[in-house]
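# Got a predicted model here, sequence first, then my questions.
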Amino acid sequence: MTKLLAIALSAFFIQGAAAQDFPTRPITIVVPVPPGGIVDMAARLASEPLTQALHQSVVVDNRTGASGNIAYGYVAQAAHDGYTLLASYSMYHAGNPSLFTDMRWNAKSFSPVAMVAVAPHVVVVHPSLPVHSLKELVAYAKAHPGEVNYASQGSGSVPHVGTELLKQMTATDMVHVPYKGSGPAIQDVLSGRVQLFITTPPSVIGHIQQGKLRAIAVASASRHPMLPDVPTSAEQGFANFELDAWVSLFAPAGTPQAVIDKLAGALEIGLAKPETIEKARAAGIEVRYQSPQELGKTVEADTKHWSAVIKSAGIVAN
């Protein structure tokens, strides 16, 4: 046996032994947004099956700012031992590499662990806008170029990039009005200062039920249980207009595959439990597990798709 092979085998067995013992202390899931949003909810949803299966506490650590880049940079430079994980938001993961040039992370900084959940988006308008469907919205925007304002919670977010995708698909001209968070954006849509917003259903369901906002489409493959009477974009002839944001767990690159597989296995079992699925549904998100290999392919495809949209629209971080 050569010395090089002996070293490789030794490292392999050491990693295997470490994975068998893992974890021996608490695990931290770093969340790039404040508590309360879909990313935070999905991280806390994932923490429960991990705690139960691995018999160690799982701590959620919200590290906000810089469009997620603070949290991503922190995890990218953490020890690659499985004790520090990232709850990644799809648009940050797939979009930020095309928006920023000075990040402390890149596509090779993380190893996929598992997809946890997805959150569909609903297209809402202020009632003063005389449209009741996507087709009517497109027709109105074509007849009134530059007169429809749409809100987002910041440049590079799903509402921003998603609406730009809709503009590209329909050759319409609508004006972006960015806000610092979905709260201020929703307030200005409610007041009529801006007429259009694409967001997750839980944040606007009450306003829709009260008639303060009008839901005209769910940008997903199936109708949303909170909005059963609102047709999907595909039902209205916009089959390629889907805006499902995912939340997935990643480990720093170089984390032993055996550790990743142990984490993924615990999540696969835990996320399939009826009580977990119901808890997610109540929060307006859908449990959707993907293995490390499947998630890697999803990241690659989404990064290619959204980078093309971002570059075509000329979107830059602000």
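Thanks, I have it.
# contacts, neighbours, all on C-alpha from now
OK.
# Wait, residue 65 touches residue 33, no?
Yes: at 7.3 Å, residue 65 and residue 33 qualify as touching, with contact defined as C-alpha atoms under 8 Å.
# Run through the helices of this structure in chain order.
With helices called from DSSP state H, the chain shows them at 3-21, 38-54, 69-76, 90-99, 134-143, 158-170, 182-191, 205-209, 257-271, 274-282, 292-313.
# And the fifth one, what's buried?
Using 16 or more other C-alpha atoms under 10 Å as the burial criterion, the residues of helix 134-143 that qualify are 134, 135, 137, 138, 140, 141, 142.
# again, but for stretch 82-102
Buried positions in stretch 82-102, judged by neighbour count with 16+ other C-alpha under 10 Å: 82-99.
# Could you measure from the nearest residue to residue 296 once chain neighbours are set aside over to residue 304?
Excluding the flanking residues, the one nearest residue 296 by C-alpha to C-alpha, 6 or more residues apart in numbering is residue 112, at 6.0 Å. According to C-alpha to C-alpha, to the nearest Å, residue 112 and residue 304 sit 17 Å apart.
# What of residue 105?
Distance, residue 105 to residue 304, by C-alpha to C-alpha: 17 Å.
# what's the residue nearest to residue 296 in contact with, if anything?
Listed by C-alpha atoms under 8 Å, 6 or more residues apart in numbering, the contact set of residue 112 reads 248, 249, 250, 251, 260, 292, 293, 295, 296.
# Put the buried members of those residues into a ChimeraX selection.
To isolate the buried members of the contacts of residue 112 in ChimeraX, using 16+ other C-alpha under 10 Å:
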select :248,249,250,251,260,292,295,296
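# for the contacts of residue 112, which one is nearest residue 280?
Each of the contacts of residue 112 was scored against residue 280 by C-alpha to C-alpha, and residue 248 proved nearest at 14.2 Å.
# hang on, isn't that closest one packed against residue 85?
No: look at residue 248 against residue 85 with C-alpha under 8 Å: they stay out of range, at 9.9 Å.
# putting a second one here so we can go through both:
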Amino acid sequence: MNKRNLMSALLISCLTWGAHAQGTAYPNKPIRLVVGFAPGGAADYVARAISDAMGKSLGQTVIVENRAGAGSSIAAENVAKAAPDGYSVLLASPSSISVNPALNPKLTYTPKDLVPITKVTASPLVIAVNPNIGINSVQDLISRAKQAPGKINYATSGNGSAPHLGAALFIQLTGVDMVHIPFRGGAPAIQSVIAGDTQVTFGTPPSVLPMIQAARLKGLAVSTKNSTPLVPGLPGMQEAKLPEYAIEFWYGLFVPVGTPPAVIKKIFDATQTAMAQPSVKAALAREGTDVSVSASPDQFATFLDEDAKFWVNLVKSAGVKLD
């Protein structure tokens, strides 16, 4: 082959490869769904409940990857710094999007490094105690904590987590003195209450409800103003005689900034399809979690702007610190 023919062949090869690369449809390999907490907690349960349905809708495997630590900041940083190609998706709560940036100015990512796709779930917290300590209601908890300031320890899934913020709001409104014991996820936090190493948790339903049903924890109330069919048998805070208290948390999906709009739309559409599946709704409902999807990525972004105000104000007014 002469030089001219060789150059022509190389040019045709390059053009053919480029056309193939541009035409390759997303996704063409497995997708990471990164979770900021240890296996066994609410975030992990939600991720595993939706990953199969998302994968079927996208035509690729969605692999749940747990990167616990630093109140879910490790996972958020991992995705924020990943290639913006749609193959790294973050399942996040207010912790990594609003709370941690407010608590820690030294974070190596900001919420602006992540693009919101859609909210997927909403849940109350569940106030639960070790069943052997003789606390049977929210008012019992308040009374006991006031009788013994600093003697009751509450376990959470980490600094800045929804359970931490739920307890902080409770302490702020009631004036009690309880000690925060953070863990790397909901499951180890709940186990500490069961073991009696800590006494109370403002836990997420997937972490707490199985233990309440097995009589290994005593449920006191849900964190919303009124009771909910998601958590049958427990009063809301109004019935528990603390009507000024109300808090719930959500999970949503995010990708690195710079992810192509077409890829974002594919993930959004696939998530909408997945969350509409009766099997997904039923699996989440069994664990006290409601499906709650956004109308669009823009609508989710607008929601986040308002939602952040609540969490940041709570961090400041309750004096929440990293340590």
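Perfect, thanks for sending it. For clarity, every value in this text was computed on a predicted model and none was experimentally measured.
# Mind checking the TM-score on these two?
After superposition, the two chains reach a TM-score (TM-score structural alignment, normalised by the length of structure 1) of 0.82; 302 aligned residues with a C-alpha RMSD of 2.9 Å.
# quick one on the thing from earlier: how about JSON lines for the helices of structure 1, with distance to residue 240 of structure 1 added?
Formatted as JSON lines, the helices of structure 1 follow (distance: least, C-alpha to C-alpha, whole Å):
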{"stretch": "helix 3-21", "distance to residue 240 of structure 1": "42"}
{"stretch": "helix 38-54", "distance to residue 240 of structure 1": "23"}
{"stretch": "helix 69-76", "distance to residue 240 of structure 1": "29"}
{"stretch": "helix 90-99", "distance to residue 240 of structure 1": "17"}
{"stretch": "helix 134-143", "distance to residue 240 of structure 1": "13"}
{"stretch": "helix 158-170", "distance to residue 240 of structure 1": "9"}
{"stretch": "helix 182-191", "distance to residue 240 of structure 1": "25"}
{"stretch": "helix 205-209", "distance to residue 240 of structure 1": "24"}
{"stretch": "helix 257-271", "distance to residue 240 of structure 1": "28"}
{"stretch": "helix 274-282", "distance to residue 240 of structure 1": "24"}
{"stretch": "helix 292-313", "distance to residue 240 of structure 1": "12"}
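# mind checking which of those helices is nearest residue 235 of structure 1?
Closest approach to residue 235 of structure 1 among the helices of structure 1 (C-alpha to C-alpha): helix 134-143, 10.1 Å.
# average offset between the closest one and structure 2?
After superposition onto structure 2, helix 134-143 of structure 1 sits on average 3.6 Å from its aligned residues (mean C-alpha distance after the TM-score superposition for structure 1).
# Kindly report the same for stretch 294-312 of structure 1.
Following the fit onto structure 2, the mean deviation recorded for stretch 294-312 of structure 1 is 2.2 Å by mean C-alpha distance after the TM-score superposition for structure 1.
# And for that stretch, what's in contact with it?
Contact with stretch 294-312 of structure 1 is made by 93-95, 98-99, 112-115, 156, 161, 164-165, as judged by C-alpha under 8 Å, 6+ apart.
# Then stretch 17-34 of structure 1?
Outside stretch 17-34 of structure 1, the residues touching it (C-alpha under 8 Å, 6+ apart) are 39-40, 43, 47, 54, 56-65, 67-72, 75, 82-88, 256, 258-259, 262.
# quick one, what contacts residue 68 of structure 1?
Residue 68 of structure 1 makes contact with 32, 33, 92, according to C-alpha under 8 Å, 6+ apart.
# 6 Å - rerun?
Contacts for residue 68 of structure 1 were tallied using C-alpha atoms under 6 Å, 6 or more residues apart in numbering; they are residue 32.
# so what corresponds to it in structure 2?
Alignment note: residue 68 of structure 1 maps to residue 72 in structure 2; criterion TM-score structural alignment.
# Of all pairs in the buried residues of helix 134-143 of structure 1, which one is the farthest apart?
Using C-alpha to C-alpha, the buried residues of helix 134-143 of structure 1 span at most 12.2 Å, a distance reached by 134 and 142.
# Would you check how far apart the residue most central in space within structure 2 and residue 153 of structure 2 are?
Nearest to the geometric centre of structure 2 sits residue 93, at 3.5 Å (C-alpha atoms, centre = their mean). The gap separating residue 93 of structure 2 from residue 153 of structure 2 is 24 Å, by C-alpha to C-alpha.
# number of nearby residues for residue 111 of structure 2?
Residue 111 of structure 2 is flanked by 18 other residues according to other C-alpha atoms under 10 Å.
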